[in-house]
Each structure stands twice: as C-alpha cells, then as structure tokens.
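J.: coords below, sequence missing:
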C-alpha cells in the first residue's frame, strides 16, 4: 500500500498545538526543549499557552508548525513509513526533515531564517493575497497577466481554489476583474505579505546562501516539491527547488495529482489541523485521508 505523508503550512496553527505530544512522549519533550535552545526563546510557551495573536507572528508561526509536524513524525517511530512525501509551502521543510534529507537542527534553523527573511521582505515590499473561488486556473492566470501591477497565481490549492499574491493595488485590481469574469468569490486573506510572488525576492536572496550551505541527504522516499509538483531525491535539485519556492507558486493541486498518478493509495497529514486532507479530497473524493496520531 503506497502511503503519501503530507505536511501543512502557515495557517494550520492553533493555541495548544503540540502540548499532548510534549506531555506524553519523552523523546518529543526533549526535541521541543532542544528547539527552545536553538531558537533562543521558549516557543513551547507560545505554542501551548500563548494568545492567537502571539502565535500569528510569522517568526513564531512557521517554526511552531514545523516543530509540531516533525516531532509528531519522529514520535511515530517505526509506524512512519512513507512511500512519498510533500509539504504545502513551509510544510516542504517538515517533509524534508521527516524523510531524512535534513537534520532536525538544520531544518529548524532554516525555517527560522525563512520566517525572519519573509517578515523583513513584507516590511520592505508590502503586499497581500486573495483566494479566488470558482474559476479555472488558466482564466486566473490570464487575468493576472493583464494587470499592470505585480500580481501572480501563488497557491494552486485544489480545483476551483487558487490564491493570488502581489501588491495591494495589483490584488485589488485582479479581484475586481476576476469577479467580473465569473469568480464565485474573491476573498482577501489576513496575511502579512505577498508570499510566493516576485515581492519575496529579497527573502529568496537572503535564504539562498543558507540553503546552499546546508547539508541535504538523499531522502528515504521521493519528495514532491511545490515548485513544479515533481518527485525528487537528488540533493542539488532539492536545494534549487527550495530556493525557487519563495517566489514561485505552490502547485498543490498538481502535486496531489502527480502523487495519485504515481500510485498513492492513501494520504496521511502530519501536523496541526486537517486542511490538506480537505484539499486532497477536492482532487479525488474517493482517496482515503487521515491525520497522523500516536494513538491510532
């Protein structure tokens, strides 16, 4: 049975995330404490007992989701046997660590650098994102290309749901045209910046050096990367795709389709929430999905 393990990205966080792991598993507790040391602040205090506002800061959110996902995967031990892995945006880093391509420490340091670089980029180049519902991807792409301001297709989440990203003026202009073209809804998202767009170029440059320096091993199974939705195990290609990811689109719809074509028979989501399971079901209603659990 080919099982695909999938790892969520930003937006999946909730107060209390990971506390059951910390309390019930000694190995997990040790990893959380190691993370507190690496980060230089007690992220566990914010994850377990902080406010939603505290948890929403990019420098907290990204490491928090990464830690919840990776530590849960490690706590699964022998029962974690992926045939293939993928992660949505930030989740790609969780997938790489869980599949043995990156060490826990290197993965966490990269995620912290990524979060800080993205935060800085949003301050330098303010932008926003919007979810477009009920239009074909090609129509969204064509309308974005017509806009004079910066606006691109950023997250191909599932058929009929595509997130656009760019300058505030660009996203506003695109939303107006997309609604006129028949979109059911154009929902501005409560995000800090224009993620996965050209406005993240400064973050990409900052993170590139760190990614090139880090040691990436051949993962235990193929990882399907956001940049082009293809399977990789070769470390140099994995690094190139990770670098391109910050300004490139998250091709999640295509990733799920490729994994299904390559024989995935079930999908297990590792980390907070169940958003990705819902997106997988939008691609194939029949495919079994579940959340990873120590009690399963």
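T.: Received the coordinates, thanks. Keep in mind the model is a prediction, meaning the values are calculated, not measured.
J.: only C-alpha atoms for contact and neighbour calcs from this point on.
T.: OK.
J.: all helices of the stretch 51-200 of the chain, in order?
T.: For the stretch 51-200 of the chain, applying DSSP state H, counting those that start in this stretch gives helices covering 52-55, 58-75, 91-98, 104-124, 137-146, 168-180.
J.: so can I have CSV of the ones you listed showing distance to residue 156 and mean neighbour count?
T.: Below are the helices of the stretch 51-200 of the chain laid out as CSV (distance: least, CA to CA, whole Å; neighbours: other CA atoms under 10 Å):
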stretch, distance to residue 156, mean neighbour count
helix 52-55, 25, 15
helix 58-75, 20, 24
helix 91-98, 15, 28
helix 104-124, 20, 20
helix 137-146, 8, 16
helix 168-180, 16, 19
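J.: so can I have a markdown table of these showing distance to residue 255?
T.: As requested, the helices of the stretch 51-200 of the chain are exported to a markdown table (distance: least, CA to CA, whole Å):
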| stretch | distance to residue 255 |
| --- | --- |
| helix 52-55 | 28 |
| helix 58-75 | 19 |
| helix 91-98 | 12 |
| helix 104-124 | 22 |
| helix 137-146 | 15 |
| helix 168-180 | 25 |
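J.: ok, second structure coming up, stack it against the first:
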C-alpha cells in the first residue's frame, strides 16, 4: 500500500513553490487564490523572501500547506491508500484526500497560525529536542518537573521533542542530560506548541473547525493525536482540535501504517525530514520525495 506523508513547520526554504507556479497554470491559479484569501501576497515571501521572512508563523504554516497541497494536486499518480501529516501537515493531508476544500483548508491553517501566535504571546514557552533517550524515561522526567513540560513530538526512536514553560524546559533539559541523553537542545521556536500552553489557541481553532464543512476522505487519515486511521468526519474534527495541545505521535503513526500494510512512503511538500524519520523507524521501507 502506498502511504503519502505531509511535512510540518520547519520544512520551509526560500524559493519554495516558485517552480510549481511557473510550470503550471493550475498551480498559478491556486497560488493567486491563496494570495486573495490570506489578504497578502504570500507568494512574494515564498519565492523571494529570506529564511527569516519565512519563519514568521503566519507565513510558515500557509506556505508549507500550499506547497504540499498544490504538489499533490499536480501529481499525475497521486492515488493514496493511506496518508498522514506531521502537525500542520495533517491539514495538508485532509485537503489532499478531499476531506477539506482547498479554500477551507487554507483558511483553517491561517486561523491556526494566528491563534498559535496569540497563544505564544499570552503564555510564553519553548521546546527542546531530546536525543538518545527512550520515550519512557523522557515521559518520566517530564512528570518530575513542577513547571509545565510535556512530550510534544514523538519523531522517531531516540528523538523526542518536549514542550512547556521556559523554566520547565530548562529544568527538564538538565535532568535529561543527567539521565544519559546525548543532547537536550532548546529549539528556536516562538512558543510551547503541542502543550497545555496552547489552550487559548485550541479554543479559538475549535470554533473555526466546527464551523467548517468536512467530507469523508478518499482513504484513511492517520492522525497525530492517537496514531490511528480515521475516516469519520466527526472524529477527524475532534482529533484536529485536540492536536494543538496534544502530542504528535509520529513514531507510532509510522509503526501503525507499517502494521496496516504500508509498503512505501512518499513525502509530499518541501524538504526530506519525514523520509528520514520513517527510515529511523524502519530502515528497509522505501521512501521518496513526490515528483510531478
């Protein structure tokens, strides 16, 4: 079974999507539609902006979404049998499988980015990557810290990102290193994503999601919050809402997709991060970047 996976924040790069825009009238129309919906020319930032310009949350999330979704629409052989997206990528996967329209997907991604930015200002926080510690040890240390600290991204075996208050992350990093972590690296992010500190964003996004029309996707969507396949519209909505304050269970998602018969993984969108993470779960499974 062919699995298609969609990247999240961090996959952006200057010039992203320019080739799509120039090579296809359909892609050009979708990019211009996105400029109208967003109320600014995101294409100018994507094609000609700097790395710093692309790091703004209100740019990064829609930019990666657009690159992934437009690429999926342009692919001649896009016939997914199962899909998953990493964090933001879950929205790309839902549009690619017909659960959301292009326009509604983009509006939700923009609403999500703005809600997350506001939550960061209300509740400052940060994240850190923990390398070479098992999941149980990381979870146990998070429980020991009195400030807010939770596992946020189960990226692959031996790589888990934690999220929480600045004091909580500092304390947890010290404990992780003492417990044998190879590295406990604070990330250059604007807030504590996928943690309880995103509660204000969850409430705001919940309203937007509940007011949006969803349809049954053409294949199962493996969602971050429980790493299980979903086709039921109401379940998909609730899982999307829970995702903002819950962890991205990427390791478990890939494991479940393999158990359910995935024979190859194709990454649709910018970068190759997810291909690398899949290989860390199973080095023998074929991975590839999407091609037009």
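T.: Arrived safely, thanks for sending. If you're wondering where the values come from, they're calculated on a predicted model, not measured in any experiment.
J.: TM between them?
T.: Once superposed, the chains reach a TM-score of 1.00 (TM-score structural alignment, normalised by the length of structure 2), with 292 aligned residues with a CA RMSD of 0.4 Å.
J.: Select, out of the helices of the stretch 51-200 of structure 1, the one closest to residue 245 of structure 1.
T.: Proximity to residue 245 of structure 1 (CA to CA) singles out helix 91-98 among those, at 9.5 Å.
J.: residues in structure 2 matched by the closest one, start to end?
T.: Using TM-score structural alignment, helix 91-98 of structure 1 lines up with residues 89-96 of structure 2.
J.: mean deviation of the lengthiest strand in structure 1 from structure 2?
T.: For structure 1, the strand that runs over the most residues, judged by DSSP state E, is strand 151-158. Its matched residues in structure 2 lie on average 0.2 Å from strand 151-158 of structure 1 after superposition (mean CA distance after the TM-score superposition for structure 1).
J.: by contact count, what packs against that strand?
T.: Counting contacts by 3 or more CA pairs under 8 Å, 6 or more residues apart in numbering; DSSP states H and E, strand 151-158 of structure 1 is packed against helix 137-146, strand 161-166, helix 168-180, helix 252-261, helix 275-283.
J.: Reformat the ones you listed into a markdown table and put distance to residue 203 of structure 1 next to each item.
T.: Listed next are those as a markdown table, based on distance: least, CA to CA, whole Å:
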| stretch | distance to residue 203 of structure 1 |
| --- | --- |
| helix 137-146 | 23 |
| strand 161-166 | 15 |
| helix 168-180 | 19 |
| helix 252-261 | 22 |
| helix 275-283 | 25 |
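J.: Tell me which of those sits nearest to residue 212 of structure 1.
T.: Across those, closest to residue 212 of structure 1 is helix 252-261 (CA to CA), at 24.3 Å.
J.: in structure 2, what residues pair with the helix or strand following that closest one?
T.: Next along the chain after helix 252-261 of structure 1, taking DSSP states H and E as the criterion, comes strand 266-269. Per the alignment by TM-score structural alignment, strand 266-269 of structure 1 matches residues 264-267 in structure 2.
J.: now what about that stretch, what contacts it?
T.: 1-7, 274-275, 278, 285-290 (CA atoms under 8 Å, 6 or more residues apart in numbering).
J.: List the buried residues of stretch 186-205 of structure 1.
T.: 186, 188, 191-204 (16 or more other CA atoms under 10 Å).
J.: I'd like to know which of these are part of strands.
T.: 186, 188.
J.: Next up, the contacts around residue 239 of structure 1.
T.: Contacts of residue 239 of structure 1 by CA under 8 Å, 6+ apart are 211, 212, 216.
J.: Of those residues, which qualify as buried by neighbour count?
T.: The neighbour count (16+ other CA under 10 Å) marks 211, 216 as buried among the contacts of residue 239 of structure 1.
J.: returning to what we had before: can you select the buried ones from the contacts of stretch 264-267 of structure 2 in PyMOL?
T.: In PyMOL syntax, the buried subset of the contacts of stretch 264-267 of structure 2 is picked out as below (16+ other CA under 10 Å):
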select buried, resi 2+3+4+5+6+7+274+275+278+287+289+290
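J.: Now for the contacts of stretch 264-267 of structure 2: which two are most distant?
T.: 1 and 7 (19.7 Å).
J.: Hmm, residue 221 of structure 2 is touching residue 232, no?
T.: No: in this structure, residue 221 of structure 2 is not within contact of residue 232 by CA atoms under 8 Å, at 9.7 Å.
J.: Tell me which of the two has more neighbours.
T.: Taking other CA atoms under 10 Å, residue 221 of structure 2 and residue 232 do not tie; residue 221 has more neighbours (27 against 15).
J.: What does that one correspond to in structure 1?
T.: Taking TM-score structural alignment, residue 221 of structure 2 has residue 223 as its aligned residue in structure 1.
J.: Ok, residue 69 of structure 2 next?
T.: Looks like residue 69 of structure 2 aligns to residue 70 there (TM-score structural alignment).
J.: This completes my enquiry, with thanks.
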